[in-house]
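Trainee: Need the 3D shape of this:
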Amino acid sequence: MEGSSKSTLRGGREGRSRSYGGHAMISYQWADQKLVLKIKESLRQKGYRIWMDVDHMEGSTLQTMAEAVQNASVVLVCMSERYKLSQNCRSEAEYAFSLEKKIVPLLMQRAYKPDGWLGMIKGTKLFFDFSGKYPFDQKLTDLVKELGEHGKTQQLTDEIDVGYDVMVTIV
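Mentor: This next block holds a predicted model:
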C-alpha cells in the first residue's frame, strides 16, 4: 500500500493515507499499447493509481500478473480481437472475473463485438468505446464517472474530540 502512515492520539489506532481499495489495473494486448498509455496517463492526472505491466513487470510474469489482479479494485479490460486471442490477456481477465473484481470493458477496436470467453466477461456491462469512433476526452470523462473512487488515491482525515478540550486532526 502506497502512502505515508502517521501515528497519532486516537485510542491506540493510527491514521493512514491509503488508496480506496487498491489500484486500477489495465489489462490490454500490446498492439493497443500507445492508446492504453494515453488512457493511463490521463487517469493518473485525475488521481488514479494505475497498474500497467510497462511499469511493474519483474520476476515471474504469472505471479506479477496474479498479484496485480488480486490487489486491484477495478480491472480495465481493453477488448479487441487480438486481446481475445492472447493467452495472457485471457488469464488476467478470467482471474479478475473469478475473484469477482469490478471489470470495466474498454473497446479498443472499431466495430469489434466480443464473443466467446470475452463476450461472457463483458456480458451486459456498460463499455467505453476508445476505438476512435468518439472523441477521446468524452470517453475519458465517461470512464472517470464509471470508476468513481475505485483505484483513486485519497487522504483519510478524521477529527476526534478526545475530551480534553483538544481537537486532534488525523491526516
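Trainee: C-alpha from now on. contacts and neighbour counts both.
Mentor: Noted.
Trainee: quick one: the helices in this structure?
Mentor: Counting by DSSP state H, the chain has helices at residues 33-45, 53-56, 61-70, 81-85, 87-98, 116-122, 136-147.
Trainee: Could you pull out the buried residues of the last one?
Mentor: If you call a residue buried by 16 or more other Cα atoms under 10 Å, then helix 136-147 has these buried ones: 136, 139-140, 143, 147.
Trainee: Same question for the longest one.
Mentor: With burial defined by 16+ other Cα under 10 Å, the residues of helix 33-45 counted as buried are 36, 39-40, 43-44.
Trainee: that older thread, distance to C89 for the buried residues of helix 136-147 - can I get that in CSV?
Mentor: Compiled in CSV, these are given as follows (distance: Cα to Cα, whole Å):
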residue, distance to C89
F136, 23
K139, 23
L140, 22
L143, 21
L147, 21
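Trainee: May I ask which two of the residues you listed are separated the most?
Mentor: F136 and L147 (16.2 Å; Cα to Cα).
Trainee: So which of the buried residues of helix 33-45 is the closest to S91?
Mentor: V36 (18.8 Å).
Trainee: Tell me which residues touch the residue most central in space within the chain, please.
Mentor: Centroid check for the chain by Cα atoms, centre = their mean gives A24 as the closest residue, at 1.0 Å. Taking Cα atoms under 8 Å, 6 or more residues apart in numbering as the criterion, A24 is in contact with 48-51, 72-76, 150-152.
Trainee: Next, the structure of the following sequence, for comparison with the previous one:
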Amino acid sequence: IIRKALTAAGELIPDDISMDIKRLPPIFISYQWGSQKTVLKLKENLEQAGYACWMDIGQMGGGDKLFAKIDAGIRGAKVVICCINKNYAQSDNCLREVHLTISTSKPVIPLQMEKQTWPPEGVLGPIMSEYLYIRFYDRKNNDANYWPTDKFTELLGQIRYHVAPDPDMITQQYYN
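Mentor: Take a look at the predicted model:
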C-alpha cells in the first residue's frame, strides 16, 4: 500500500539511481525533516517564482539509494539552500549535506529558520560563520507565510545571482 501511494506521488526512490545531473533541478533544499511542512511551503513558493527545487521528502527508508539521490541532487544543483534551525545544526545527515555542498564548491544560501545564535552552535558553527544568512522566521506581520515577504524577495535575489528563473514556471503572483 505504501509503495503504491509513494509511486503515485512520484516520491519512490527507483532501483536505478543513475541520474542525469544536467536535468536535476537547479536548487537543492537542505533541511532537517522536522521542519518539512514549512520547507515544502518554501519549495512551493520558489517553484511558483520559477525555480525548480529538489528536496528529500520523507523518512521512508531509502538507505544508500536515498543518500545517492541526495548526493546527485547536490552535485547537480546550481545553488544549495540550507534551512537552518537548532535541529538542523545537530543533525549528522544535514552536516553531511553541508560538507558535500562545500567540497563541491556549490554556492550556499543559509536561511535562519528560527531564533538562534549565528553562527549556529556546534560543529556547523565554524562552517556557517563564513556565510551571511537570511533571517527567515519572523511571522509578526505576515500570517500568509512563515517568512516575511521582504526576506523571500531577498532570497529570490540571491538565487537569481546563481540561476535564472524558468519563465514557464512563474505564476501570476510572481510576475512583476
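Trainee: ok, back up a step: and the residue nearest to the centre of the first structure, what pairs with it in the second structure?
Mentor: Using TM-score structural alignment, the equivalent of A24 of the first structure in the second structure is I27.
Trainee: Pull the contacting residues for the nearest residue to its match once chain neighbours are set aside.
Mentor: Leaving aside its chain neighbours, I27 of the second structure sits nearest to C53 (4.7 Å; criterion: Cα to Cα, 6 or more residues apart in numbering). Neighbour list for C53 of the second structure: 25-29, 43, 46-47 [criterion: Cα under 8 Å, 6+ apart].
Trainee: Map C53 of the second structure onto the first structure.
Mentor: If you follow C53 of the second structure across to the first structure using TM-score structural alignment, you land on I50.
Trainee: how much space between its match and L118 of the first structure?
Mentor: Distance, I50 of the first structure to L118 of the first structure, using Cα to Cα, to the nearest Å: 22 Å.
Trainee: and if you look at T61 of the first structure?
Mentor: 22 Å.
Trainee: Which one of those two is surrounded by more residues?
Mentor: L118 (22 against 11; other Cα atoms under 10 Å).
Trainee: How about the corresponding residue of the second structure for that one, nearest residue that isn't a chain neighbour?
Mentor: Aligned counterpart of L118 of the first structure in the second structure: L124 (TM-score structural alignment). Spatial nearest neighbour of L124 of the second structure, excluding adjacent residues (Cα to Cα, 6+ apart): A89 at 5.9 Å.
Trainee: which of the contacts of A24 of the first structure has the most neighbours?
Mentor: Each of those was scored for neighbours by other Cα under 10 Å, and V75 scores highest at 28 neighbours.
Trainee: which residues touch the equivalent of it over in the second structure?
Mentor: Matched by TM-score structural alignment, V75 of the first structure corresponds to V80 in the second structure. Contacts for V80 of the second structure (Cα under 8 Å, 6+ apart) come out as 27-30, 74, 101, 106-109.
Trainee: For these, could you give me CSV that also reports distance to S129 of the second structure?
Mentor: Formatted as CSV, the contacts of V80 of the second structure follow (distance: Cα to Cα, whole Å):
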residue, distance to S129 of the second structure
I27, 22
F28, 21
I29, 19
S30, 17
I74, 21
T101, 15
K106, 16
P107, 14
V108, 12
I109, 12
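Trainee: with those in mind, which one is nearest to N85 of the second structure?
Mentor: Taking Cα to Cα as the measure, N85 of the second structure lies nearest S30 of those, at 11.3 Å.
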